[in-house]
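Participant: Structure of the sequence below:
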Amino acid sequence: MPLPTIEWEGNIEGRVRLIDQTLLPAEIKYIYCEDLKSIWRAIKTLMVRGAPAIGIAAVTGVLLGIKDIRTDDTEAFFKELKNVTNYLGSSRPTAVNLFWGLSRMERVAWENRDKPVHTIKEILLREAINVQNEDKSICRQIGENGAKFIKDGDGVLTHCNAGGLATADYGTALAVMFKAKENGKKFKVYADETRPLLQGARLTTWELMHAGIDVTLICDNMAAHVMKLGKIQCVIVGADRIAANGDAANKIGTYGVSILAKEHGIPFYVAAPVSTFDLNITSGDEIPIEERSSEEVTCGFGKRTAPEGVKVFNPAFDVTPAKNITAIITEKGVIEKPSTENVQKILGK
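Facilitator: All right, here's what the predicted structure looks like:
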């Protein structure tokens, strides 16, 4: 089983323990976030990453923010709470689970605004732990719902990392693979390295190897050739935000993989929890795309690979249109041929 990625330790005066994913696979190191700025930095610098894990970072980050609010005045508390959620929301704009987690904590606080501040804090602690435990259950259900799409002897391509490291401990796209293996199926996984930060090479291969799943690492630009050779029977990826019509934002390069899969007649599946859907936006055109520093491209992992001063465009995500997606696998069920109507059939309005 994957290692616990992120969790709250202790009472309301506690701390967040998380795996520093920037050090993997060379080193497994837990870091401890004990204040608001440290969890913001962990999210921003990708020490914690993956939409569901970022959602957990959001709710535990709220706990770090409110534990230092020393007031019994409810109005003053809610003012500070808003400052906390606004600050955490500035860390990464694309992963909707971040804002889902922050909104959930704000809503629970407001529902209990007639209670003393110390009681509201305790209620928020329980809610954050609920989010963490729910994620474990949700990911296992995603795996259960999606395992049928992997057949004995299949080759499965995945992009980036949507495993236990991207969630509380089990994954979304990789949950489908973990469950298929538990069901006794034998299959091979091809993992794109995922430029520029190599989440596929560093994280996905590491998780699958530890799970005893046959995995082969390929460069991103090898995917078309591997498909042409007949080695791929399905593609399974995660998502960071899904629009009401089924358009799905995921790590940069996913859109290109979907085009290649469509060209070769290969099913393309997205595995994601309901919390990754943003039903307030009608299509992927409205999804904000985070742009990250040029150094991630020019100086990856401390070694300069491009001339000083070169211009760099570094979007962290792209959007795969619903027409390229065979189905979206959620904990509530499978959305076949994603569209606004078919999303509503599973999720409601």
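Participant: make it CA atoms for all contacts and neighbour counts henceforth
Facilitator: OK.
Participant: isn't residue 85 right up against residue 102?
Facilitator: Yes - with contact defined as CA atoms under 8 Å, residue 85 and residue 102 form a contacting pair (5.9 Å).
Participant: now the helices for the stretch 101-250 of the chain?
Facilitator: Applying DSSP state H, counting those that start in this stretch to the stretch 101-250 of the chain gives helices spanning 117-146, 173-182, 199, 205-210, 223-228.
Participant: Ok, which of these comes nearest residue 236?
Facilitator: Residue 236 lies closest to helix 173-182 among those, at 5.8 Å (CA to CA).
Participant: any shared contact partners between residue 85 and residue 102?
Facilitator: Residues touching both residue 85 and residue 102 (CA atoms under 8 Å, 6 or more residues apart in numbering): residue 62.
Participant: count of neighbours near residue 101?
Facilitator: Neighbourhood size, residue 101 [other CA atoms under 10 Å]: 26.
Participant: Hmm, it is touching residue 51, no?
Facilitator: No - between residue 101 and residue 51 there is no contact under CA under 8 Å: 10.5 Å.
Participant: any shared contact partners between the two?
Facilitator: Common neighbours of residue 101 and residue 51 (CA under 8 Å, 6+ apart) do not exist.
Participant: Contacts only, for residue 7.
Facilitator: Per CA under 8 Å, 6+ apart, neighbours of residue 7: 16-18, 56, 60, 132, 168.
Participant: So which of those residues wins on neighbours?
Facilitator: residue 60 (32 neighbours).
Participant: how about the strands in the chain?
Facilitator: Listed in chain order, the strands of the chain (DSSP state E) span residues 6-9, 15-19, 30-33, 155-158, 188-192, 214-218, 234-237, 241-243, 248-251, 268-271, 277-278, 317-320, 327-330, 333-336.
Participant: Just the buried positions in the third one, please.
Facilitator: Okay, so that is strand 30-33. 32-33 (16 or more other CA atoms under 10 Å).
Participant: What is it packed up against?
Facilitator: Helices and strands in packing contact with strand 30-33 are listed as strand 15-19; criterion 3 or more CA pairs under 8 Å, 6 or more residues apart in numbering; DSSP states H and E.
Participant: this one as well, want them side by side:
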Amino acid sequence: MERADKDLAFLLRYENVAWYENGKVRILDRRIYPRKIEFVECETHEEVAKAIADMVTQSGGPYVAAGMGMALAAYEVRNKNEKDILEYLERAAYTLSHARPTTSENMLNVTNSALSIAKDSLSEGKRVDEAIFNSVIEVSNNKYSKISKVANYLVNNFPNKGTVMTQCFAETIVGFMVLESRKQNKDIKYICPETRPYLQGARLTASVIQDMGGDVTVITDNMPGYTIGKKKVDVFTSAADVITMDGHVVNKVGTFQIALAAHYWGIPYFVTGAPNPKHPGVESVNIEERDSELVLYHLDTKATMDGVKGYYPAFDITPPQLCSGVVTDKGIFSPFDLNSYFTSDRDCEDKSSILI
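Facilitator: Predicted coordinates for the structure are as follows:
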């Protein structure tokens, strides 16, 4: 199998996202990357779930980690009978998929797939942990190949010598966005808001772009509105944790305010990802609120007086009116017509460029 992570940055290589081997799952600690390159080693699937909940890995990383966690769970009960193995894996699937509430519906796709593979492997007399691991790699490969198509549609909307603002860390699309820009001979400058309190934009997005030879500038989270006008930003883009069927974009908190600024300045906002039929409307989404103490710190340094309170919603909601298009592997769709994504069986070439 030719690996689709070829030519991508260190952070996006399969082994550096999450990896199962020798009865352990190794996860790159994105909370401290790139200043330190350290891996968290998990010896149980509960430790993998805790690593996901503790933000050791973020963006698309938890989905890979959950799959590897299921392989580890299978290893934990490798000497049990079939009934006990399946019961244990069902409990592990719930633990891993519910490590973070906002993405639990999407995570269930990963864990349920692993359960199905486990049942097939047991009936065929194969090692369950190896079968799940191999499936995770195959799924990652297919996902990367699909995201390269998404990048093509997205970059079609970048002008040559343009400036693009991102938000948080959009995982694989960031790397393929840089590769596709190079392929299309477009000289693009990138601006990344830092994304407090974990600074994913500064540490992860900017690192991937820099690692791949791109031109990238980091700004603080209170600068996008001014910067879009001052630096003549052409496009704002982000990924999404959930895109509801009624066109709402649930993504890292701060996305909404940048979309508002983009609308004011008259530039398009393109979100990458697929609509989720399990979320017909935004009321079905549970917005995770994390430890409020985290916003009182900048990395490890406390910035406030004792007694000051914090508030930390991990995500916000951008309404469809502020989104110019949902960029998918099938083309770009209006946020007001996302059912078409599921009824379309073509690459939607005629939808590859949408103006605001």
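Participant: Could you find the counterpart of residue 92 of the first structure in the second structure?
Facilitator: Aligned by TM-score structural alignment, residue 92 of the first structure pairs with residue 100 of the second structure.
Participant: Leaving aside the residues adjacent along the chain, what's closest to its match?
Facilitator: Leaving aside its chain neighbours, residue 100 of the second structure sits nearest to residue 53 (5.7 Å; criterion: CA to CA, 6 or more residues apart in numbering).
Participant: For whichever residue in the first structure pairs up with the one you found, grab the count of nearby residues.
Facilitator: By TM-score structural alignment, residue 53 of the second structure lines up with residue 44 in the first structure. Neighbour count for residue 44 of the first structure, taken as other CA under 10 Å: 16.
Participant: Hmm, residue 89 and residue 44 of the first structure touching each other?
Facilitator: No - using CA under 8 Å, residue 44 of the first structure is not in contact with residue 89, being 10.5 Å away.
Participant: can you list contacts of stretch 277-286 of the second structure?
Facilitator: Defining contact as CA under 8 Å, 6+ apart, one finds that stretch 277-286 of the second structure is touched by 101-102, 105, 242-248.
Participant: Now restrict these to buried residues only.
Facilitator: Buried by 16+ other CA under 10 Å: 102, 105, 242-248, out of the contacts of stretch 277-286 of the second structure.
Participant: which among the contacts of stretch 277-286 of the second structure gets closest to residue 339 of the second structure?
Facilitator: Checking those one by one against residue 339 of the second structure (CA to CA), the nearest turns out to be residue 245, at 7.1 Å.
Participant: list the contacts for that closest one?
Facilitator: 275-277, 279-281, 338-339.
Participant: now the aligned residue in the first structure for residue 238 of the second structure: how far from residue 41 of the first structure?
Facilitator: In the first structure, the residue paired with residue 238 of the second structure is residue 237, using TM-score structural alignment. Residue 237 of the first structure is 26 Å from residue 41 of the first structure, where distance means CA to CA, to the nearest Å.
Participant: Looking at these two, which is more packed in?
Facilitator: Each of residue 237 of the first structure and residue 41 has its neighbours counted (other CA under 10 Å); residue 237 has more, 26 against 15.
Participant: Touching, the more buried one and residue 159? I think so.
Facilitator: Yes - using CA under 8 Å, residue 237 of the first structure is in contact with residue 159, at 6.0 Å.
Participant: intersection of neighbour lists for those two?
Facilitator: Joint contacts of residue 237 of the first structure and residue 159 (CA under 8 Å, 6+ apart) are residue 254.
Participant: returning to what we had before: give the burial count for the match of residue 92 of the first structure, as a bare number.
Facilitator: 20.
Participant: can you give me the helices for the stretch 251-356 of the second structure?
Facilitator: 255-265, 339-343.
Participant: Can I get those helices in JSON lines including distance to residue 17 of the second structure?
Facilitator: Formatted as JSON lines, those follow (distance: least, CA to CA, whole Å):
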{"stretch": "helix 255-265", "distance to residue 17 of the second structure": "24"}
{"stretch": "helix 339-343", "distance to residue 17 of the second structure": "29"}
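Participant: need those helices in JSON lines with distance to residue 290 of the second structure and mean neighbour count, can you?
Facilitator: Formatted as JSON lines, the helices of the stretch 251-356 of the second structure follow (distance: least, CA to CA, whole Å; neighbours: other CA atoms under 10 Å):
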{"stretch": "helix 255-265", "distance to residue 290 of the second structure": "17", "mean neighbour count": "20"}
{"stretch": "helix 339-343", "distance to residue 290 of the second structure": "32", "mean neighbour count": "13"}
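Participant: Looking at these, which is nearest to residue 39 of the second structure?
Facilitator: Closest approach to residue 39 of the second structure among the helices of the stretch 251-356 of the second structure is made by helix 255-265 (29.0 Å; CA to CA).
Participant: what does the closest one contact?
Facilitator: Under CA under 8 Å, 6+ apart, the answer for helix 255-265 of the second structure is 167, 224-225, 228-229, 236, 238, 268-269, 316-318, 322-323.
Participant: picking that back up, okay if I get the helices of the stretch 101-250 of the first structure as JSON lines plus distance to residue 255 of the first structure?
Facilitator: Listed next are those as JSON lines, based on distance: least, CA to CA, whole Å:
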{"stretch": "helix 117-146", "distance to residue 255 of the first structure": "21"}
{"stretch": "helix 173-182", "distance to residue 255 of the first structure": "16"}
{"stretch": "helix 199", "distance to residue 255 of the first structure": "16"}
{"stretch": "helix 205-210", "distance to residue 255 of the first structure": "21"}
{"stretch": "helix 223-228", "distance to residue 255 of the first structure": "12"}
